[in-house]
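Visitor: Using only what follows, build the 3D model:
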Amino acid sequence: MNEKYYFLVGLLAIFLLNGCKTQRVLEIKIPYQEECLAVLNYSPYDMPIPLTELKLSQNLITYFDQRSLTIANAMGIMDDLDLLLGYNQKENDNSTVFIQTLQKIQAKVTKTNLEISSITSAIDCEEEKAEQLSVFLERRLRKSERNLTVGAIVTGALVGLSTGTILMAGGSGFIIEAIGISGGLAEVFLGLKILKLENMVFIQHPRNILADVKESKSYSDYLPPAIWYYLNHQNTSRNGTTLRELLLQRWEAYSDSIGEKEVYFLKEGYYTTDMLKNRADMLDQLEAQIGLMNQDILHFVIQLEELINLHQGIPG
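Guide: All right, here's what the predicted structure looks like:
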């Protein structure tokens, strides 16, 4: 083979190797605000005692089912319910004390509703930020792809124009071959760049609620005790599996290579567009799981209303 062809083959190998090894990464430094989550300094002493460790009165078992008792224990109103049921069964009932106890229960229910609303809003805030960043990176990626595509088109046009001009001028075949191969290599190189193009953003999230949920702790730094108890309560209808465990299973099953993406649970790291979308999805699942707590609260309130009607002699 002629030396000139060895030169062209070597040039081809260099272009292909560089194209395969090089990955276009754009690092974009963006401040990631922490205004969404606040550390509320909860401790294990704030957590309700597990329902299985409580000695339930016959009144509680009679008037409330397991679902209501679980949510009542999460809200910390078991003693108040016992008092309420005790007043209900007295012949000379003290209506004032009954009303005061009922108001105390209602206040705790309202407080729990506010906690659910507050934490779901905070999670939604984090989710929206992740989605906004993913859209921003996607735009940057599309812009880079367009620029490389235009470069490939211009390269092809220049190669065609150059070879045509040389042929018209009676140029040698080697020059035409060299231009054609070089132009082709340039197009291949640009094509490989497009395939490997990737945007990344460095995010610091020291207040990482995903890590808080993943860790098996007796309390949460960000979730109120009622919500943390609710997520970690072992439900016999789910074979003792907690809602938190089910959530972690979904994260593992539906998130892309989550086992290799420990950055989701760290305090900072580099995120691609797909990783940001995964993070937003994980936050959305957590938000939805906590929001379902309202269904159990509603179920409890319905049973409590039946008890109040019974006390007041109102037919159910």
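Visitor: all contacts plus neighbour counts: C-alpha atoms, from now on.
Guide: Will do.
Visitor: Could you identify the helix or strand that succeeds the lengthiest helix in the chain?
Guide: In the chain, assigned by DSSP state H, the helix with the most residues is helix 95-168. Using DSSP states H and E, the helix or strand that directly follows helix 95-168 along the chain is helix 173-195.
Visitor: angle of that following helix against helix 95-168?
Guide: 180 degrees (axes from the mean of the first three to the mean of the last three C-alpha atoms, to 10 degrees).
Visitor: Show me which positions of helix 173-195 end up buried.
Guide: 176, 178-194 (16 or more other C-alpha atoms under 10 Å).
Visitor: for stretch 141-152, same thing?
Guide: 141, 144-145, 148-149, 151-152.
Visitor: CSV please, covering the residues you listed and showing distance to Met168.
Guide: Output for the buried residues of stretch 141-152, formatted as CSV (distance: C-alpha to C-alpha, whole Å):
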residue, distance to Met168
Leu141, 41
Ser144, 36
Glu145, 35
Leu148, 30
Thr149, 29
Gly151, 26
Ala152, 24
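Visitor: thinking again about what came up before, which strands and helices sit next to the longest helix of the chain?
Guide: In terms of contacts (3 or more C-alpha pairs under 8 Å, 6 or more residues apart in numbering; DSSP states H and E), helix 95-168 is packed against helix 66-75, helix 78-89, helix 173-195, strand 198-204, helix 273-291, helix 293-312.
Visitor: buried set for the last one?
Guide: Right, the one you point to is helix 293-312. 293, 296-297, 300-301, 304, 307-308, 311.
Visitor: Now the two most distant members of the residues you listed.
Guide: Met293 and His311 (27.3 Å; C-alpha to C-alpha).
Visitor: now Phe15: how far from Val188?
Guide: Phe15 sits at a distance of 8 Å from Val188 (criterion: C-alpha to C-alpha, to the nearest Å).
Visitor: Need the three-state assignment for Tyr270.
Guide: What DSSP: H, G, I helix; E, B strand; the rest coil gives for Tyr270 is strand.
Visitor: From what I see, it and His205 are in contact.
Guide: No - between Tyr270 and His205 there is no contact under C-alpha atoms under 8 Å: 11.2 Å.
Visitor: Now Asp93: closest residue in space, sequence neighbours ignored.
Guide: Tyr87 (5.7 Å; C-alpha to C-alpha, 6 or more residues apart in numbering).
Visitor: cool, Pro206 as well?
Guide: The nearest residue in space to Pro206 (C-alpha to C-alpha, 6+ apart) is Lys267, at 4.3 Å.
Visitor: how about Ser162, what does it touch?
Guide: Ile179 (C-alpha atoms under 8 Å, 6 or more residues apart in numbering).
Visitor: how about this one, so we can line them up?
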Amino acid sequence: MLIKTIYGLCLPLLLVTACSTGRVISGSKLNLGSNYCAPAAAYPHHPFIPARNTDSLLRANPGMPLHEVLTANATGTLELIYRLQAIAADTTVSGTTNKTILRSQIQHRIMLASLEIDGIAAELDCEGEKADQLARYLDNFNSKRNTRLTVASIIVGAITTIATVAIKNDGAQNAAAISGGLISAGLGALTINAARKKINLTYDRNVLRDIWLLPDTSAVYPPFTWYMLNQKHFSNSGQHSLAINIKKRWEKFDLDGPVNAATEKLLFGAGGIYKADDLHKRAAMVNELQSTIRSLNQDLQRLLQYLGNLE
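Guide: Here you go, the predicted structure:
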């Protein structure tokens, strides 16, 4: 009778714990709007639109290093550099003044380009941290649930052991052992394949979308940044652009090959219902993109060093 009472009190509670389904958490309830990491106020991009005819640019500048030609084209300083080179030998007061003005204009445009890189990198850093934080948030929920399932399994196993020893009737003893074993096994299976909590997130401005789709112009990245990401000469190999290389790394290391339409919408489209693993994956992809964009500052530094050598 005592064993039946224990089963009667414990098993309903344990089964409720085991069979409770994961629920979808709304991102809005966590104060995470669709544009949580977007700039609070729209800011004007660098007004210059880089020329896309790379071959013509290189042919027109045979005496200037390839990298410097393309970086100057990206920042809108190529014409200013022409004018600076044309008066390089002028040592008059007027010539010195003009060179100072030109250098100031060039440095100003390069500074704006660098600030644009920093702005995009800051947004990506925010997106990566947000995804990682939410993934940890869900992991914590799911970890607690698995702990409850494990404890429930241990309790059921202990009760079953006591019951099989205390019950003298063979039929009842076998029934208790089988029932307890089935419940314990079910709890163990739920631990392996638990109904996990998820979160619903939507994006009006998905920072991964344009890298995946590779449009001619970007709605997220300014023309200067987008030009450098899509110009193959800025990559180490010179065979593929930085954007294509990023996409290839995502496919190989983060996505394990081609993705279906649902995954494409979730990661690169308007979003949807994310599991913790999906958020960890998004965080990794955003952080990889951020690292590549920050590296563009190296090209700007190289251009500044070239200008210094013109003195």
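Visitor: rewinding a little: the helices and strands packed on helix 95-168 of the first structure: which one's closest to Gln58 of the first structure?
Guide: Short answer: helix 78-89, nearest of those by C-alpha to C-alpha, at 9.6 Å.
Visitor: That closest one vs the second structure, average distance?
Guide: Once fitted to the second structure, helix 78-89 of the first structure is off its aligned match by 1.3 Å on average (mean C-alpha distance after the TM-score superposition for the first structure).
Visitor: again with stretch 116-128 of the first structure
Guide: Counting by mean C-alpha distance after the TM-score superposition for the first structure, stretch 116-128 of the first structure comes out at 0.5 Å.
Visitor: buried ones in that stretch?
Guide: Neighbour-count burial for stretch 116-128 of the first structure [16+ other C-alpha under 10 Å]: 116, 118-120, 122-127.
Visitor: Would you format the helices and strands packed on helix 95-168 of the first structure as a markdown table with distance to Leu54 of the first structure included?
Guide: Below are these laid out as a markdown table (distance: least, C-alpha to C-alpha, whole Å):
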| stretch | distance to Leu54 of the first structure |
| --- | --- |
| helix 66-75 | 10 |
| helix 78-89 | 10 |
| helix 173-195 | 60 |
| strand 198-204 | 42 |
| helix 273-291 | 24 |
| helix 293-312 | 19 |
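Visitor: Which one of these lies nearest to Ala211 of the first structure?
Guide: helix 273-291 (11.2 Å).
Visitor: give the contact list for Glu187 of the first structure.
Guide: Glu187 of the first structure touches 152-153, 155-156, counting by C-alpha under 8 Å, 6+ apart.
Visitor: Tabulate the residues you listed (a markdown table), appending distance to Phe136 of the first structure.
Guide: Listed next are the contacts of Glu187 of the first structure as a markdown table, based on distance: C-alpha to C-alpha, whole Å:
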| residue | distance to Phe136 of the first structure |
| --- | --- |
| Ala152 | 25 |
| Ile153 | 26 |
| Thr155 | 29 |
| Gly156 | 31 |
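Visitor: Please pick the buried ones from these.
Guide: 152, 155-156.
Visitor: any idea what Gly308 of the second structure aligns with in the first structure?
Guide: If you follow Gly308 of the second structure across to the first structure using TM-score structural alignment, you land on Glu305.
Visitor: Against Val97 of the first structure, how distant is its match?
Guide: Glu305 of the first structure is 17 Å from Val97 of the first structure, by C-alpha to C-alpha.
Visitor: repeat for Gln132 of the first structure
Guide: 52 Å.
Visitor: for Ala74 of the first structure, same thing?
Guide: In terms of C-alpha to C-alpha, Ala74 of the first structure sits 24 Å off from Val97 of the first structure.
Visitor: Just to confirm, what residue in the second structure is aligned with Gly269 of the first structure?
Guide: So, by TM-score structural alignment, Gly269 of the first structure is matched to Gly272.
Visitor: Measure how buried Phe265 of the first structure is and give me the count.
Guide: 19 (other C-alpha atoms under 10 Å).
Visitor: now do Thr92 of the second structure
Guide: Neighbours of Thr92 of the second structure (other C-alpha under 10 Å): 9.
Visitor: Would you agree Asn230 of the second structure is in contact with Asn245?
Guide: No - using C-alpha under 8 Å, Asn230 of the second structure is not in contact with Asn245, being 9.9 Å away.
Visitor: buried residues in stretch 86-102 of the second structure?
Guide: Buried residues in stretch 86-102 of the second structure (16+ other C-alpha under 10 Å): 98-99, 102.
Visitor: Name the nearest of those residues relative to Asp216 of the second structure.
Guide: Leu102 (31.5 Å).
Visitor: Relative to Ile87 of the second structure, how far out is the closest one?
Guide: Counting by C-alpha to C-alpha, the gap from Leu102 of the second structure to Ile87 of the second structure is 10 Å.
Visitor: about what we covered before: right, and the helices and strands packed on helix 95-168 of the first structure - which one's nearest Val39 of the first structure?
Guide: Going by C-alpha to C-alpha, the one of these nearest Val39 of the first structure is strand 198-204, 16.1 Å.
Visitor: whereabouts in the second structure does the helix or strand just after the closest one align?
Guide: Going down the chain from strand 198-204 of the first structure, the next helix or strand is helix 209-214, by DSSP H and E. Mapping helix 209-214 of the first structure onto the second structure (TM-score structural alignment) gives residues 207-212.
Visitor: which residues are contacting that stretch?
Guide: 124, 218-220, 243-244, 246-247, 267-269, 286.
Visitor: from these, which single one is nearest Leu138 of the second structure?
Guide: Leu267 (17.5 Å).
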